[in-house]
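Peer 1: Have a look; sequence and predicted model below, questions after that.
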Amino acid sequence: MTPRSIPRHQAVERHLRSRIAGLRPGDAIESDAELTALFDVSRMTVRQAAQRLADEGLIYRVPGVGTFVAEPKVHRDMARLRSFTEEMDRRGAVAGSRILTAGIRTGSNDEAAALHLPPGSKVVHVRRLRLADGKPIAIEDVVLPMSCSAVLTEDLEHSSLHDALRALGEQPTSASGTLVAVNAGPEDAELLEVAPGTALLVEERLIVNQEGHPLEKTQTRYAGDEFVFHIALAR
């Protein structure tokens, strides 16, 4: 019997999380009726617990058929500034990268303005295919001021760019940005191993350092069916 001190929907949710951890994508889990009987709760309580897991992308429900374990997605907390490597560590995945571009070039007008540089300034550009457990899930374009050019000597396929920046005395401190949906073009589709036209989420971020100075302008194109973004709002 579930301890009375634990809200019933939380007890059901804990049970389902435990079950999911031992199952594979596509495996069925208990029906609403079975969970109702097991925990001696209402169907509304069961559905409340199941819906939380469905919202997180852990399960999916087929009306009239059952509830099944979903293919795991990568979750991103929009309220916290974390590197890709840190996000993967939190989710129990191994972060990796494939370098697509790493070098110095002339920045665009938008990049120079974002980083508070004179027009025509040189910038550091690092473009990587980001991997989770070896699976491509994002294309990341990072532009940095030339004061950060030493990051190009680091092994950015196996280590964190933010760790490299911290070693230079640059602390990524806060960020602002936007998130929009686009369709994958031919290059996106090839790199992310999805069909052309697949929905992508494109995040633009401007990160500032500990002194409030622009440090990093980043565009990341996420495979839309692989990422779940968590957003917390308060009035």
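Peer 2: Thanks, I have it.
Peer 1: alpha carbons only for contacts and neighbour counts from here, please
Peer 2: Will do.
Peer 1: which residues touch Leu201?
Peer 2: Contacts for Leu201 (C-alpha atoms under 8 Å, 6 or more residues apart in numbering) come out as 179-182, 221-224.
Peer 1: Tell me the buried residues within those.
Peer 2: With burial judged by 16 or more other C-alpha atoms under 10 Å, the buried subset of the contacts of Leu201 is 221-224.
Peer 1: what about Ala102, distance to Leu58?
Peer 2: 36 Å (C-alpha to C-alpha, to the nearest Å).
Peer 1: quick one: which of these two has more around it?
Peer 2: Leu58 (21 against 17; other C-alpha atoms under 10 Å).
Peer 1: Touching, the more buried one and His75? I think so.
Peer 2: No - at 10.5 Å, Leu58 does not count as touching His75 under the criterion of C-alpha atoms under 8 Å.
Peer 1: Give me the distance from the helix or strand harbouring Ala175 to the chain's centre.
Peer 2: Assessed by DSSP states H and E, Ala175 sits inside strand 174-183. Centroid separation for strand 174-183 versus its chain: 12 Å, with C-alpha atoms, centre = their mean, to the nearest Å.
Peer 1: What residues of the helix or strand following that strand count as buried?
Peer 2: Scanning forward in sequence from strand 174-183 by DSSP H and E, the next helix or strand is helix 186-192. Residues 188-189, 192 are the ones in helix 186-192 that count as buried (16+ other C-alpha under 10 Å).
Peer 1: can you list the residues you listed in JSON lines and add distance to Pro214?
Peer 2: Output for those, formatted as JSON lines (distance: C-alpha to C-alpha, whole Å):
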{"residue": "Asp188", "distance to Pro214": "28"}
{"residue": "Ala189", "distance to Pro214": "31"}
{"residue": "Leu192", "distance to Pro214": "29"}
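Peer 1: Comparison target below:
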Amino acid sequence: MSRRAMPRHEAVERHIRSRIAGLSPGDPIESDAELCDLFRVSRMTVRQATQRLVAEGAIYRVSGVGTFVGEPQVHRQMGQLRSFTQEMALRGRTVSSKVLAAEVRPGTKEEVAGLRLAPESSVVHLRRIRLAGQEPMAIEDVVLPPFCTWLLDVDLANGSLHQALTDHGFTPARATGTQIAAIAEPDDAALLDLEPGAPLFVERRLITTDDGTPIEQTESRYAGSRFVFHIELS
């Protein structure tokens, strides 16, 4: 079976994201006319490609002057279940992690209940600092059911947890959760290279597979100055 060809506007968008990854805020990028010539597409297609980038603040336009790189905040599209690795890849950022803990330990009552495990069950606990380039973006604590002990042998410093789960037949399909604002305590601040008291976004998610089986419970503590949650409402 042949693979579906990438729509032209997606190709243009990916090109722009890869370009801005190597530029600084305020640097110019190709004009709409230049992108039309480069990809041999209509101006409408280019506008379709750039619309989301402008909404995110990744690029901005100055009428009669040109298009420029916006501030280097990372925007995450709400309403779509994507891993940190997938989000960064869409923005042309190189992802890596520092693994702080990878262990089997007794689950808390909240963890056991969230993952629908028997009382006093063990869980697999992973704690990582997530980086884009060399910049720390988030502290991530993940707990998974005890049948995921094989993850302890996976290279999660350079690989994707969600891809590893998918490869083993546990595809993350749905997430529910909450977000709150917090401030960086000294430990968080040291790990994220922030000043104590700096703003954080704290997100807690329960992720299930297609059949509703809980596969992952995660708390992510994002550096508020580096990460923006992008919301589209209709």
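Peer 2: Structure's in. What do you need? Remember, it's a predicted structure, so these values are computed and weren't measured experimentally.
Peer 1: Out of the buried ones among the contacts of Leu201 of structure 1, which comes closest to Pro196 of structure 1?
Peer 2: Taking C-alpha to C-alpha as the measure, Pro196 of structure 1 sits nearest to Ala223 out of those, at 11.5 Å.
Peer 1: Give the aligned equivalent of the closest one in structure 2.
Peer 2: Aligned counterpart of Ala223 of structure 1 in structure 2: Ala223 (TM-score structural alignment).
Peer 1: secondary structure element for the residue nearest to that match when sequence neighbours are not counted?
Peer 2: Using C-alpha to C-alpha, 6 or more residues apart in numbering and skipping residues adjacent in sequence, the residue nearest Ala223 of structure 2 is Leu200, 5.1 Å away. Per DSSP H and E, Leu200 of structure 2 falls inside strand 199-208.
Peer 1: That strand vs structure 1, average distance?
Peer 2: Comparison of strand 199-208 of structure 2 with structure 1 after fitting gives an average deviation of 0.3 Å (mean C-alpha distance after the TM-score superposition for structure 1).
Peer 1: Okay, the residue nearest in space to the middle of structure 1 and Pro186 of structure 1: tell me how far apart.
Peer 2: By C-alpha atoms, centre = their mean, structure 1 has its centre lying nearest to Arg76, at 3.7 Å. Computed as C-alpha to C-alpha, the Arg76 of structure 1 to Pro186 of structure 1 distance reads 26 Å.
Peer 1: which residues in structure 2 form helices?
Peer 2: For structure 2, applying DSSP state H gives helices covering 8-21, 32-39, 43-56, 84-90, 109-114, 161-167, 186-192.
Peer 1: okay, the ones you listed in TSV with distance to Arg174 of structure 2 next?
Peer 2: As requested, the helices of structure 2 are exported to TSV (distance: least, C-alpha to C-alpha, whole Å):
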stretch	distance to Arg174 of structure 2
helix 8-21	24
helix 32-39	35
helix 43-56	23
helix 84-90	15
helix 109-114	14
helix 161-167	12
helix 186-192	28
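Peer 1: now for these, which one comes closest to Asp211 of structure 2?
Peer 2: Per C-alpha to C-alpha, nearest to Asp211 of structure 2 of these: helix 161-167, 13.9 Å.
Peer 1: Number of residues surrounding the closest residue to Ile180 of structure 2 other than its chain neighbours?
Peer 2: Among residues not flanking Ile180 of structure 2 along the chain, Val202 sits closest, at 5.3 Å (C-alpha to C-alpha, 6+ apart). Applying other C-alpha under 10 Å, we find 20 residues neighbouring Val202 of structure 2.
Peer 1: related to what we said a few turns ago, residues contacting the residue nearest to Ala223 of structure 2?
Peer 2: With C-alpha under 8 Å, 6+ apart, Leu200 of structure 2 has these contacts: 181-184, 221-225.
Peer 1: Closest one to Ser24 of structure 2 out of those residues, please.
Peer 2: Taking C-alpha to C-alpha as the measure, Ser24 of structure 2 lies nearest Ser225 of the contacts of Leu200 of structure 2, at 16.8 Å.
Peer 1: for the closest one, what are its contacts?
Peer 2: Ser225 of structure 2 neighbours (C-alpha under 8 Å, 6+ apart): 73, 199-200.
Peer 1: Which position in structure 1 pairs with Asp188 of structure 2?
Peer 2: Checking TM-score structural alignment: Asp188 of structure 2 goes with Asp188.
Peer 1: follow-up on the earlier one: got the angle for the strand holding Ala175 of structure 1 vs strand 199-208?
Peer 2: Here strand 174-183 of structure 1 points in a direction 160 degrees away from that of strand 199-208 (axes from the mean of the first three to the mean of the last three C-alpha atoms, to 10 degrees).
Peer 1: what's the average distance of strand 174-183 of structure 1 to structure 2?
Peer 2: On superposition with structure 2, the mean distance recorded for strand 174-183 of structure 1 (mean C-alpha distance after the TM-score superposition for structure 1) is 0.5 Å.
Peer 1: and Gly57 of structure 2, how many residues sit next to it?
Peer 2: Applying other C-alpha under 10 Å, we find 17 residues neighbouring Gly57 of structure 2.
Peer 1: list the contacts for the closest residue in space to it that isn't next to it in sequence?
Peer 2: In space, and not counting its chain neighbours, Gly57 of structure 2 is closest to Gly70: 5.6 Å by C-alpha to C-alpha, 6+ apart. By C-alpha under 8 Å, 6+ apart, Gly70 of structure 2 lies in contact with 25-26, 57-60.
Peer 1: Might you calculate how far stretch 115-134 of structure 2 sits from the centre of the chain?
Peer 2: Chain-centre distance of stretch 115-134 of structure 2: 17 Å, with C-alpha atoms, centre = their mean.
Peer 1: contacting residues around it?
Peer 2: Contacts with stretch 115-134 of structure 2, where a contact means C-alpha under 8 Å, 6+ apart, come from 84, 88, 93-109, 112, 136-146, 148-149, 191-192, 214-217.
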